[in-house]
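Novice: Pasted the sequence and its predicted model underneath.
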Amino acid sequence: MRIVLTLLLVIIMFKTEAQSSVLTVADSLYLNGNYSKAISAYQSYTNQDEVYDKIAKSYVALGNYDQALHFYKLNIESYPDDALTKYEYAKLLSKTKQFEASIEVFNELMNIDYRNPNYHYEMGLALEKINDSTAINRFRTAYDLNDTHQKAIFKIAKYFLIKRKHEISHRYIDKGLETYENNVELISLKAQNYYYQDYYKDAKVWFQKLIDLGESSEFIHEKLSILYAEFSEYEQAIAQRKLVLNYNPYDSNSLFVIGTYYERLNDFDNAEKYMLRAIKLKDVPLDHEYQKLGIVLNRQQRYKEAIEAFKVSLKENPENISSAFFIVTTKDHYYADIDSKIKAYQDFIDSYPKATFLSFVKLRLAELEQEKFLKVKE
């Protein structure tokens, strides 16, 4: 009898050690990224309910979320009080766009531990995805439970930024930056708050902080370009707008804006180059763009080309009387014959009898007629 018992104990110990060895091998495979082999090893383990969560995590690592959800569910059925697995299950449900199911599981988790801020935050994300306005309540509860919760702070600060309640947004951002001063998401919100408040000097400082932290995006460079231009720092404004073109080389608006900045620097060659590039890309009425091009050409005393640009502007928009006015004043510079100048002004008066510029036109016409009279008299 003793021999039989001894043999049974040996067999049991052998099986236990063998199973322990299987688990060790499977865990090692998982830790080293051999997820498929880890799954096979886990599935050879006798007590499957003990490894459902590990199989689920392996499937998550492989990106097979359907199988992962299946094994998370099996684990929860075996261990209903396993909050950690429920948490991972709820997050995966949300990730796979099963938001209502995710919210239901988070509610169960809150019944287990209401004071866990991450349950509220993750549930808020799911509510946000289905456009449920109560999402902000979950984020605020997460913050109340942990006022250093960076992700919750970001969500709350963004909410108040969208609502244009800038001072409240600033307060939450500042609280977040107390514990994580280089949080680029909060710094971005800070910059945007100042920008939309028209506090351009402060906005420029905070957008520059993003650049200093290695951030780069079309949005950041566009806003910095605008801010530099506000302070007449056109070289920096141009540099930032050119970085916008790295993201969108065919951004006709940025090309045209660069042209206007070069104009402010009296670099008319580059102004013309960028304006022409913008015009070629645009598929909308271009009266304003051609008018600006005409002004740039005028500044270079290229009057004939300027007149043609103004004519195109007027053709694009016949109601743009200012382009018609620029044609007349440019002809005044370009024509040597005084009669041609007089005719140009008289034609403008006949064509636009109610134009804003009429008093100037009549005054200049009178000057030219006086000049002609004096020449004849001589």
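Specialist: Arrived safely. Numbers count the residues shown, from 1 in each chain.

Novice: When you work out contacts or count neighbours from here on, use the C-alpha atoms and nothing else.
Specialist: Fine.

Novice: Which residue comes closest to V312 once chain neighbours are left out?
Specialist: Nearest non-adjacent residue to V312, counting by Cα to Cα, 6 or more residues apart in numbering: Y290, 6.7 Å away.

Novice: Structure two is appended below for comparative analysis:
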Amino acid sequence: MKDENTKEREEHIIELVSSFCDDNLNDEYKELCIKLVKKLARKHDVPFKRGKVEIWASAIVYAIGQINFLFDKSFEPYKTPDDICSYFNTKKSTVSNKAHDIREMCDLGHFDEEFSTCDTMESLPTFTFDENGFMVAHTPMDDYLDEAYELFDDGKIDEAISMLDDIDKDNHEYEKALFFKSFFLNASGTKDKSSEAFNAFLSEFNENVDIKSIVNGEIDENNPEELFQEALFHNNIGNYDKAIHYYDLYLKILPNQTEVLNKKANVLIELKEYKEALDVIDKALKIDSKNDELWTTKGITLYQLHKNKKSMKCLDKALKINPNNSTALSQKGIIYFERNQYKSAIKCYDKAIEIDPEEIILYTNLANMYMDLDDNEKVEKCFSEAEKINPKDIGLLCEKGEYFLMEERFEEAIECYDKCLEIDSKNVDALLHKSMALAQLDREDDFEECMAKIMMINPLLLADLEEEFR
């Protein structure tokens, strides 16, 4: 039985959520929020018997809003997380974490039968049949993205991008919206942090590619070219399981395509499925034993399996076929360095840079080697050379910041991480290391602000960060 204090807190939270819904939402949202308060009140250990009631009230509205697309402008009603937190005078990072806890406690998700609005349930994917007789899902968000694409197609790029910017990160189609935005920006000649990756992605396709059909998954599964393009799309946005799926469909049709086998092996390496990757690359080598890229992939895979001698043999075979294979050279350099054969390692990297002087990662890897050798002059020379290529490369800025951290040059480290965050304000690695530098300088307010940003982006880092700064 609930004690009097818990009952009073329950009633207070109900008053708060009701007030917000009356002022900002509707009766349906109010009923759902009250129902959620009462469900939490029935827990054996009532969670809201501790903590500020304003935080609990805002988190309850937040949790209900998340599963009903409240933060998505394509839905009505629409409110932002800031609207909720401003109303209750609470911090968004705290509320977001609490809402996550509530969803976990009550097993809440999109299209929840108990806590979904009528509009949300009506937006459940509908299913139609395509011309090949396959069942295809369709959601209101598909219409929204179609509308954005049509604006782009009509030359109204700013309006199209504005529509995509209105999609909140809690939306289940957020990643797809980001990809559309990257495509629009690149196609219009505007460069953002995704330009390099996106252009590398596009360079692998032929000139007749329909990006929209790739993003929406509208492909003919009997067409190897479309399957390959779909696999590349998922590969480049990090959906590795889907990439494997489409590579496999391709290979059922054309099983002896070594390029596709090699790409599949590299995805398996990303997934840390090294033995499977080795099986795939061995199959490719039986088809074409004179392919230096295949030997390089096998060498990298064996390295990951801690078989460095065998790895070196494969890399040597790759370089015998193609002495200008900079990837094979850099991998050899890593193995030499681990063997304490520093001169050979540096020689490999110098040669790789000579072959591929625009590859920034070669300079940062070489800088890391010189760090281990305590040769700071050469470390900074490597960073300087890399900056001539692209001073705004996030990987370079993070590596340079970490170097300054190690050297206890905290102000310079912070400067590097601030440059990273100007390019990508949600870069957790930059925020985390900036926090470390701020802590060393006893800049408590800036440190707390940085930590709050990290929590907003990835609440699961809390335990690790507490351990880091304990």
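Specialist: Arrived safely, thanks for sending. Only a predicted model underlies this, so the values are computations on that prediction, with no experimental measurement involved.

Novice: Drop the TM-score for these two in here.
Specialist: Overlay of the two chains. TM-score (TM-score structural alignment, normalised by the length of structure 1): 0.48; 220 aligned residues with a Cα RMSD of 3.5 Å.

Novice: so how far is E369 of structure 1 from the residue nearest to V312 of structure 1?
Specialist: Counting by Cα to Cα, to the nearest Å, the gap from Y290 of structure 1 to E369 of structure 1 is 31 Å.

Novice: So which of these two has more stuff around it?
Specialist: For the pair Y290 of structure 1 and E369, the greater number of neighbours falls to Y290 (24 against 15), based on other Cα atoms under 10 Å.

Novice: who does the one helix or strand that one maps to touch, helix- and strand-wise?
Specialist: Element membership for Y290 of structure 1 (DSSP states H and E) is helix 287-299. Where contact means 3 or more Cα pairs under 8 Å, 6 or more residues apart in numbering; DSSP states H and E, helix 287-299 of structure 1 is packed against helix 268-281, helix 303-316.

Novice: Just name the most buried of those helices.
Specialist: helix 303-316 (a mean of 21; mean count of other Cα atoms under 10 Å).

Novice: List the contacts of that one.
Specialist: 285-291, 293-298, 320-321, 323-324, 326-327, 330-331, 333-334 (Cα atoms under 8 Å, 6 or more residues apart in numbering).

Novice: on that earlier part again, how about the helices and strands packed on helix 287-299 of structure 1 in JSON lines, adding distance to Q346 of structure 1?
Specialist: Compiled in JSON lines, these are given as follows (distance: least, Cα to Cα, whole Å):
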{"stretch": "helix 268-281", "distance to Q346 of structure 1": "31"}
{"stretch": "helix 303-316", "distance to Q346 of structure 1": "17"}
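
Novice: For K209 of structure 1, which of these is the nearest?
Specialist: helix 268-281 (29.1 Å; Cα to Cα).

Novice: Could you check the angle that closest one makes with helix 287-299?
Specialist: 160 degrees (axes from the mean of the first three to the mean of the last three Cα atoms, to 10 degrees).

Novice: What is helix 268-281 of structure 1 packed up against?
Specialist: Partner elements for helix 268-281 of structure 1 (3+ Cα pairs under 8 Å, 6+ apart): helix 252-264, helix 287-299.

Novice: Reformat these as a markdown table; add distance to D144 of structure 1.
Specialist: Formatted as a markdown table, these follow (distance: least, Cα to Cα, whole Å):
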| stretch | distance to D144 of structure 1 |
| --- | --- |
| helix 252-264 | 43 |
| helix 287-299 | 53 |
